[in-house]
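Chemist: Sequence and predicted structure, then a few things I'm wondering about:
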Amino acid sequence: MTAVQSSTSRAIPGPDDLTPRSLVSVRPAVSSRRLLDDLVPPPHFDDARFSTYRANPEHPSQARVLSRLEEVAAEIVAPAPSGLRALLGRRRPAPAVYMDGGFGVGKTHLLTSLAHAVTEASGEGSAAYGTFVEYTNLVGALGFLPTVDALAGRQLVCIDEFELDDPGDTVLMSRLLRELADRGVALAATSNTLPDALGEGRFAAEDFLREIQALAERFEVLRVDGEDYRHRAVVTDAEPLPLESVRAAVEARPRAALDDFADLLAHLSTVHPSRYGALLDDVEMVALTGVRPVTRQEVALRLVVLIDRLYDRDVPVLLADVDAAAQRALFTDEMLRGGYRKKYFRALSRLGSLAQEGRRLATD
């Protein structure tokens, strides 16, 4: 397949051009090659290693999971048996682990640490890392069998934020993981339990094992307890910034983007979610004005994907002219109780963190 180079229609402002760039002006084109190349831990977790994970002594499960994943990494990179031993011995199934727990307890840090450990031991391209949505988008771009072939050469495939709320995509991912496991690829996944869910942890693990069906016996469930270190339930606990301050912060940074919230949401409907990462190429800050509650589910789900890509890339967000209702709740109560609630709570937690960082940069 011939790779099409990634491109955008963005005009980069020159030194005399004071018009801030806008995400709405970007029309990204992403090759299938880039979709594969982007299956690496995001920049936000460049420094994540087992040695930098700080297990909370109040939650012993964190230390237990850390120790187990270090063992899993060693299993994955261990040399395969050779000679007579290989002929006589039974092939040991590749490890498959699933981390279950609430928001902000360090599961992604642990998952990226596992990916980094395998890569550092076995070389670039030995581990694939992506979110559930990125893998389903990859299948949509390449087709199922080419995706299996492309990933089968990896020692490890990591799936962050495994979704249990879309039956079609979950069956697709279950089939993909089964094909990879049959080819000897190690698997690692995370998912979230709602912070206020009855029987937190137990139901998420049971749901995951049920949905992956034939693979359930291969997965080892690792429970990660703890509290959300971001502690965010709304867009941000801080007051929104004055519009003048936001404009000044954007104009001081040539790689910052300024957009009206409604315009950006409309633009996202014209861009495939697999290209949202490319939408942020060369962007170091995103400023949004006119933030209002999101009331349509399809619009909210696109916003969730964008927030994930912003968080992955550590792009701070500036918020100005925020509607009072949005300050209290960006998503409706119905959304936060519905089937996609895990995505919305994750997005709120991440956006709150990015908005706090944006405010800090703008007011320093």
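Modeler: Yes, it's here. Residues are numbered from 1 along each chain as shown.
Chemist: going forward, measure contacts and count neighbours with C-alpha atoms only.
Modeler: Noted.
Chemist: got the contact list for stretch 214-222?
Modeler: 65, 95-100, 174, 177-178, 205, 209-210 (Cα atoms under 8 Å, 6 or more residues apart in numbering).
Chemist: From F45, how far off is L138?
Modeler: When distance is defined by Cα to Cα, to the nearest Å, L138 is 22 Å away from F45.
Chemist: tally of neighbours for S67?
Modeler: 12 (other Cα atoms under 10 Å).
Chemist: Summarise which helices and strands the helix or strand hosting N137 is packed against.
Modeler: Here N137 sits within helix 132-142, counting by DSSP states H and E. Contacts defined by 3 or more Cα pairs under 8 Å, 6 or more residues apart in numbering; DSSP states H and E place helix 132-142 against helix 32-37, strand 156-160, helix 167-182.
Chemist: quick one: buried residues of the helix ranked longest in the chain?
Modeler: Secondary structure assigned by DSSP state H gives helix 341-363 as the longest helix of the chain. Burial within helix 341-363, assessed by neighbour count using 16 or more other Cα atoms under 10 Å, is assigned to 341-359, 362.
Chemist: P240 versus the closest residue to E134 other than its chain neighbours, what's the distance?
Modeler: Distances taken as Cα to Cα, 6 or more residues apart in numbering place S274 nearest to E134, at 6.5 Å, with adjacent residues excluded. For S274, the distance to P240 equals 30 Å [Cα to Cα].
Chemist: With R49 instead?
Modeler: Distance from R49 to P240, by Cα to Cα: 35 Å.
Chemist: Name the residue in the two with the higher neighbour count.
Modeler: With neighbours defined as other Cα under 10 Å, R49 and P240 compare such that P240 has more, 21 against 17.
Chemist: Next one for the comparison:
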Amino acid sequence: MHTEHLVERNPRVSGHELLDGFRPSERFGEVSFDTYRPDPSQPSQAEAVEKLKAFAAGVGGGQSSGNGFFSKLFGGGGGQKGTSAQGIYLDGGFGVGKTHLLASLWHAVPGPKAFGTFVEYTNLVGALTFRHTVEALKDYKLVCIDEFELDDPGDTVLMSRLMRELADAGVKLAATSNTLPGSLGEGRFAAQDFQREIQVLSSQFDVVRIDGEDYRHRGLPEAPQPLADDAALEAAAEQAFSGKTVAIDDFDALVEHLSRVHPSRYRALIEGLDAIVWRGVRTIDQQAVALRFVVLADRLYDKDLPILSTGVPFDQVFTEEMMAGGYQKKYYRAVSRLTALAREGGEAA
């Protein structure tokens, strides 16, 4: 077993390298509509597949030459009334396969196209500037936005402007979220003060509801408890990850290190690893730290990196107040994904 430490990594990623990475992660690198397994007891899942296939067939129909959806919305252009929305929006709970379906849509249509999480697009704007991001994406046929969230007013206005310009350029948009578009921002900031921007985001999507239970835990036993001590952790890691590259870190040092690495670089931070080992996982009690950790959890899940740990179980890594607050859906998603990775680590050990 070759060991490394995330706290010793400080990757540098250019804006163009970020753009090149806007494609489904390894976990969803070869999925398709045919590999999605709808739950027979949830007819909305099979219906979502058919709606997405129909949407895919309409992608790549050419530029709108200024008569796009947003031009009509704001009174510009000469298009006819009743034009269908420029995008499709998958709404549902955790683990119903929304990302699988979004990645399947991406694979099903011709390029150029982009696939990334909401936070990756905001990070791209920060790296390239808004105007260069628009220029980079405006000739794409499809832009997929996974885990759509509006966490602050700045993101609301930013994504409203970005999607307005992309849609007016004829780009088709597809998104997933655990929140209906009209409810984005609730509980995080004074959403009523930004109702126009939120309404712009909401109106452009045809909403497809997907019901069901979290497939990551469907019919499976509870996640394994963390190991008892460091000696047990080292023995389990040697057994489970022999011949692999593993990052071993103290949890406190790791979360402190995340404050010095921009979230846009978390994908590069874990590049080349096969597994994760954390000593002394504890409950995070600061919101800013917790939100950074959520991004890391998402990237670990993207790469399907099994986790072994000591300390508290992952359903206790966020405080009760956080799990009940405005960002609760982010935290529940992270707990679901970390639990799945801990289960993989436990099975390997």
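Modeler: Ah, there it is. In this text, all values refer to a predicted model and were calculated from it rather than measured experimentally.
Chemist: Could I get the full set of strands for structure 1?
Modeler: 96-101, 127-131, 156-160, 186-192, 220-223, 256-260, 285-289, 317-320 (DSSP state E).
Chemist: Serialize the ones you listed to JSON lines and add fields for mean neighbour count and distance to A121 of structure 1.
Modeler: Below are the strands of structure 1 laid out as JSON lines (neighbours: other Cα atoms under 10 Å; distance: least, Cα to Cα, whole Å):
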{"stretch": "strand 96-101", "mean neighbour count": "24", "distance to A121 of structure 1": "19"}
{"stretch": "strand 127-131", "mean neighbour count": "23", "distance to A121 of structure 1": "10"}
{"stretch": "strand 156-160", "mean neighbour count": "27", "distance to A121 of structure 1": "12"}
{"stretch": "strand 186-192", "mean neighbour count": "24", "distance to A121 of structure 1": "15"}
{"stretch": "strand 220-223", "mean neighbour count": "18", "distance to A121 of structure 1": "23"}
{"stretch": "strand 256-260", "mean neighbour count": "21", "distance to A121 of structure 1": "37"}
{"stretch": "strand 285-289", "mean neighbour count": "23", "distance to A121 of structure 1": "34"}
{"stretch": "strand 317-320", "mean neighbour count": "26", "distance to A121 of structure 1": "36"}
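Chemist: Let's have those strands in TSV, adding distance to Y311 of structure 1.
Modeler: Listed next are these as TSV, based on distance: least, Cα to Cα, whole Å:
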stretch	distance to Y311 of structure 1
strand 96-101	20
strand 127-131	13
strand 156-160	13
strand 186-192	17
strand 220-223	24
strand 256-260	15
strand 285-289	11
strand 317-320	10
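Chemist: R90 of structure 1 is nearest to which of the ones you listed?
Modeler: strand 186-192 (16.9 Å; Cα to Cα).
Chemist: Quick check: the closest one compared with structure 2, mean distance?
Modeler: Averaged over the aligned pairs, strand 186-192 of structure 1 sits 0.5 Å from structure 2 after superposition, using mean Cα distance after the TM-score superposition for structure 1.
Chemist: which residues of structure 2 does that strand align to?
Modeler: Counting by TM-score structural alignment, strand 186-192 of structure 1 lines up with residues 172-178 of structure 2.
Chemist: With L338 of structure 2 as the reference, measure out to S242 of structure 2.
Modeler: Distance of S242 of structure 2 to L338 of structure 2, computed by Cα to Cα: 22 Å.
Chemist: now swap in E344 of structure 2 and tell me
Modeler: 10 Å.
Chemist: Report the set of residues contacting both of those two.
Modeler: Common neighbours of E344 of structure 2 and L338 (Cα under 8 Å, 6+ apart) are I307.
Chemist: re earlier: mind listing residues that contact the longest helix of structure 1?
Modeler: Outside helix 341-363 of structure 1, the residues within contact range by Cα under 8 Å, 6+ apart are 103, 192-194, 230-238, 241, 245-246, 249, 285, 301, 304, 307-308, 311, 314-319, 330-331, 335-336.
Chemist: Now which residue in structure 1 aligns to Q286 of structure 2?
Modeler: Matched by TM-score structural alignment, Q286 of structure 2 corresponds to R296 in structure 1.
Chemist: My error: substitute L128 of structure 2 in the last question.
Modeler: Counting by TM-score structural alignment, L128 of structure 2 lines up with L142 in structure 1.
Chemist: If you drop the residues flanking it in sequence, what lies closest to its match?
Modeler: Per Cα to Cα, 6+ apart, closest to L142 of structure 1 is S32, 6.8 Å.
Chemist: Isn't that neighbour up against V139?
Modeler: No. With contact defined as Cα atoms under 8 Å, S32 of structure 1 and V139 do not form a contacting pair (10.1 Å).
Chemist: OK, contacts around the aligned partner of A103 of structure 2 in structure 1?
Modeler: Aligning on TM-score structural alignment places A103 of structure 2 opposite T112 in structure 1. Going by Cα under 8 Å, 6+ apart, T112 of structure 1 touches P41, F45, A48, R49, Y129.
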